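Novice: no sequence on this one, just coordinates:
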């Protein structure tokens, strides 16, 4: 019986674009797809240690701040943390409910106060369609949806029994915005926010303002480290070995590309794209072909020639 050909060993189930992050809280099949890249394992373990008691009686809520350069995998790490939280709290008979407020500010340039108000209004709007809150309290939040200080600090005690609420907030470059959210987080709630802009001086301000409350969980995702390219490629190629036939990568190629790709996003885009390009050459798409640096360069050159979406040079 002839083995079927795997379309692309770097394609991820349920995702349609290589730039999309892993999301085990939405797609459980992603749980086992994480590879220890750019210190993501360390970041994940830091969260699991600090958030182990989230949702326990008498425990305050948490604010998870994930920092790192654009494309380094912040969202994927945050999603992994939420996947762990779902599984861990389920063992304690608690259910995680997630409100995704990240789209709330799309296309808008607002002051910090306007950002906070707009997001709060969005969150309350999302809660209106769910049954997470005691109905009488939900009515009060609806009336005060333009006043974050009248909503967020009271969410915890208004949640129905057995619920832990997670709110995914829009990314920010404002340290004071993070501090405000840290002051508002309430019991049985987790705020999650990402930033690619904070320098050490900004993080120091955030730490100093929130250190006495025990609510801040801050994790950092760094750049790719030595060996990450080969580690990721070998994981994906080995993972699909029993499912079909596809080209492998030469050791020379693996070593030659170390240090040339700075983020996990770049890594995924290049490898997925190179295999998609090879699929257009059926005679080369098989186990007897080795993906070379030339194949990868061909993909990168093709991408460099692509015209911007709006037609501008």
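Specialist: Great, that's in hand. Since we're looking at a predicted model, the values are computed, not measured.

Novice: from here on, contacts and neighbour counts on C-alpha atoms
Specialist: Noted.

Novice: for residue 300, which non-adjacent residue is closest in space?
Specialist: Closest residue to residue 300 apart from its sequence neighbours, by CA to CA, 6 or more residues apart in numbering: residue 270 at 7.2 Å.

Novice: that neighbour: neighbour count?
Specialist: Using other CA atoms under 10 Å, residue 270 has 20 other residues around it.

Novice: would you confirm that it belongs to a helix?
Specialist: Yes. According to DSSP: H, G, I helix; E, B strand; the rest coil, residue 270 belongs to a helix.

Novice: quick one: it from residue 29, how far?
Specialist: For residue 270, the distance to residue 29 equals 23 Å [CA to CA, to the nearest Å].

Novice: ok, residue 95 - how many residues close by?
Specialist: Neighbours around residue 95, by other CA under 10 Å: 19.

Novice: what sits against the residue positioned nearest the centre of the chain?
Specialist: In the chain, the C-alpha closest to the average C-alpha coordinate belongs to residue 75, at a distance of 1.6 Å (CA atoms, centre = their mean). Neighbouring residues of residue 75 by CA atoms under 8 Å, 6 or more residues apart in numbering: 21, 194.

Novice: wait, a strand at it?
Specialist: No. Counting by three-state DSSP, residue 75 falls outside a strand, being helix.

Novice: quick one: it and residue 26, what's the gap?
Specialist: 13 Å.

Novice: so residue 219, which of the three states?
Specialist: Here residue 219 is strand, with the state taken from three-state DSSP.

Novice: that one and residue 30: what is the separation?
Specialist: 21 Å.

Novice: these two: which has the busier surroundings?
Specialist: Per other CA under 10 Å, whichever of residue 219 and residue 30 has more neighbours is residue 219, with 22 against 19.

Novice: please enumerate the helices of the stretch 201-313 of the chain.
Specialist: 228-239, 251-256, 264-279, 293-305 (DSSP state H, counting those that start in this stretch).

Novice: please identify the deepest-packed of these.
Specialist: Of all these, helix 264-279 has the most neighbours on average by mean count of other CA atoms under 10 Å, namely a mean of 20.

Novice: could you check the angle that one makes with helix 293-305?
Specialist: 100 degrees (axes from the mean of the first three to the mean of the last three CA atoms, to 10 degrees).

Novice: ok now helix 264-279, how far from the chain's centre?
Specialist: Counting by CA atoms, centre = their mean, to the nearest Å, helix 264-279 is centred 20 Å from the centre of its parent chain.

Novice: next up, a second structure to put side by side with the first:
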């Protein structure tokens, strides 16, 4: 038997979120829990309304509590950006620069901004996106001055017919996100995420380029079965043998978990199901029951 919650191109140890622009199979693994699908459709609509990066860039802020799927949604929106450009502006290339894992906690806003400029330069240089070496030298000269770096980079990208999508590290700094609104240029899209309420509240105060604000939250009782059923149905469709469970079991687990902790998230649900179903496979059990969930939390000392 196989684990229906094991993600393609992922091990249980790495715990990375879905990333369809890197692993195409992930595009079909998103499940409409919480209101994540509505937020994705909101971004799709923004692309349909304003898809020409030669006229303007974008700043997208995704906010919500820890573990609610912000980075996963960010990757999905980056993927959709590339797909949309391929469909409507096929002459334009797309480079996605993933800096979400860059740890910048403790640095001030200016130091973080300079770090991002240097990282963008390095990634573009490594990928050899420009034909002339002098272009890399020119943007490197400006890497310590973001206000000069991005306008110059924008001109190079326009000439190269290249859109750069930058996935920024999580931010707890209001000023940092606000500043990226001033950095937005043609052919450049910034995606930022934050778990901080103060950052989520800055939208009405952003006196720069319009910002697309997507919000995520925690799961309700019915989201559990929607997620589990989606994974089990996918396994059935692909004739993948795996343990199963039923709606009543998952609903009872979700009710107990939410009542005990006050909330649960998609990240926790994914980790729990992957571990519980893996234990069932190891014990050659074809049915996952409520006791299997409680046993998992008892062993992890997370019992509510």
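Specialist: Looks like it came in fine. For clarity, every value in this text was computed on a predicted model and none was experimentally measured.

Novice: could I get the TM-score for this pair?
Specialist: TM-score for the superposed chains, counting by TM-score structural alignment, normalised by the length of structure 2: 0.88, backed by 290 aligned residues with a CA RMSD of 2.0 Å.

Novice: quick one on the thing from earlier: tell me the counterpart of the residue nearest to residue 300 of structure 1 in structure 2.
Specialist: Under the alignment (TM-score structural alignment), residue 270 of structure 1 pairs with residue 272 in structure 2.

Novice: ditto for residue 227 of structure 1
Specialist: So, by TM-score structural alignment, residue 227 of structure 1 is matched to residue 222.

Novice: how close does the closest residue to residue 245 of structure 1 other than its chain neighbours sit to residue 62 of structure 1?
Specialist: Closest residue in space to residue 245 of structure 1, ignoring its immediate chain neighbours: residue 5 at 4.7 Å, by CA to CA, 6+ apart. In this view, residue 5 of structure 1 and residue 62 of structure 1 are 46 Å apart by CA to CA.

Novice: distance between stretch 67-77 of structure 2 and the chain's centre?
Specialist: Worked out by CA atoms, centre = their mean, stretch 67-77 of structure 2 lies 2 Å from the chain centre.

Novice: in structure 1, what stretch matches that stretch?
Specialist: Against structure 1, stretch 67-77 of structure 2 falls on residues 71-81 (TM-score structural alignment).

Novice: got it, and stretch 30-46 of structure 2?
Specialist: By TM-score structural alignment, stretch 30-46 of structure 2 lines up with residues 34-50 in structure 1.

Novice: quick one: buried residues of that stretch?
Specialist: Within stretch 34-50 of structure 1, the residues that count as buried by 16 or more other CA atoms under 10 Å are 34, 37, 38, 39, 40, 43, 44, 46, 47, 48, 50.

Novice: what does stretch 194-211 of structure 1 give?
Specialist: Of the residues in stretch 194-211 of structure 1, 194, 195, 196, 198, 203, 206, 209, 210 count as buried by neighbour count, 16+ other CA under 10 Å.

Novice: how about these in a markdown table, adding distance to residue 81 of structure 1?
Specialist: Output for the buried residues of stretch 194-211 of structure 1, formatted as a markdown table (distance: CA to CA, whole Å):
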| residue | distance to residue 81 of structure 1 |
| --- | --- |
| 194 | 13 |
| 195 | 16 |
| 196 | 18 |
| 198 | 21 |
| 203 | 21 |
| 206 | 21 |
| 209 | 24 |
| 210 | 21 |
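
Novice: and which of the residues you listed is nearest residue 298 of structure 1?
Specialist: Nearest to residue 298 of structure 1 among the buried residues of stretch 194-211 of structure 1: residue 196, at 30.3 Å, using CA to CA.

Novice: hmm, residue 72 and that closest one touching each other?
Specialist: No. Using CA atoms under 8 Å, residue 196 of structure 1 is not in contact with residue 72, being 9.2 Å away.

Novice: what range does stretch 173-186 of structure 1 cover in structure 2?
Specialist: Going by TM-score structural alignment, stretch 173-186 of structure 1 sits over residues 172-185 in structure 2.

Novice: could you pull out the strands for the stretch 51-200 of structure 1?
Specialist: 62-67, 95-100, 163-168, 189-195 (DSSP state E, counting those that start in this stretch).

Novice: closest one to residue 12 of structure 1 among those?
Specialist: Of the strands of the stretch 51-200 of structure 1, nearest to residue 12 of structure 1 by CA to CA is strand 95-100, at 21.8 Å.

Novice: average offset of that closest one relative to structure 2?
Specialist: Mean deviation of strand 95-100 of structure 1 from its aligned counterpart in structure 2 after superposition (mean CA distance after the TM-score superposition for structure 1): 1.4 Å.

Novice: would TSV of the helices of the stretch 201-313 of structure 1 with distance to residue 183 of structure 1 be doable?
Specialist: Shown next, in TSV, are these (distance: least, CA to CA, whole Å):
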stretch	distance to residue 183 of structure 1
helix 228-239	38
helix 251-256	47
helix 264-279	33
helix 293-305	45
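
Novice: residue 22 of structure 1 is nearest to which of these?
Specialist: Evaluated over the helices of the stretch 201-313 of structure 1, closeness to residue 22 of structure 1 peaks at helix 264-279, with 11.1 Å, by CA to CA.

Novice: what's that closest one in contact with?
Specialist: Contacts of helix 264-279 of structure 1 (CA under 8 Å, 6+ apart): 7-11, 18-19, 37-38, 71-73, 224, 229, 233, 261, 284-285, 295-296, 298-300.

Novice: quick one, it and helix 228-239 angle?
Specialist: 50 degrees.

Novice: how many neighbouring residues does residue 258 of structure 1 have?
Specialist: So residue 258 of structure 1, with other CA under 10 Å, has 16 neighbours.

Novice: please apply the same query to the one 4 residues further on.
Specialist: Here the number of neighbours of residue 262 of structure 1 (other CA under 10 Å) works out to 18.

Novice: list the contacts of it.
Specialist: Contacts of residue 262 of structure 1 (CA under 8 Å, 6+ apart): 223, 224.

Novice: and it, how far from residue 174 of structure 1?
Specialist: Distance from residue 262 of structure 1 to residue 174 of structure 1, counting by CA to CA: 25 Å.
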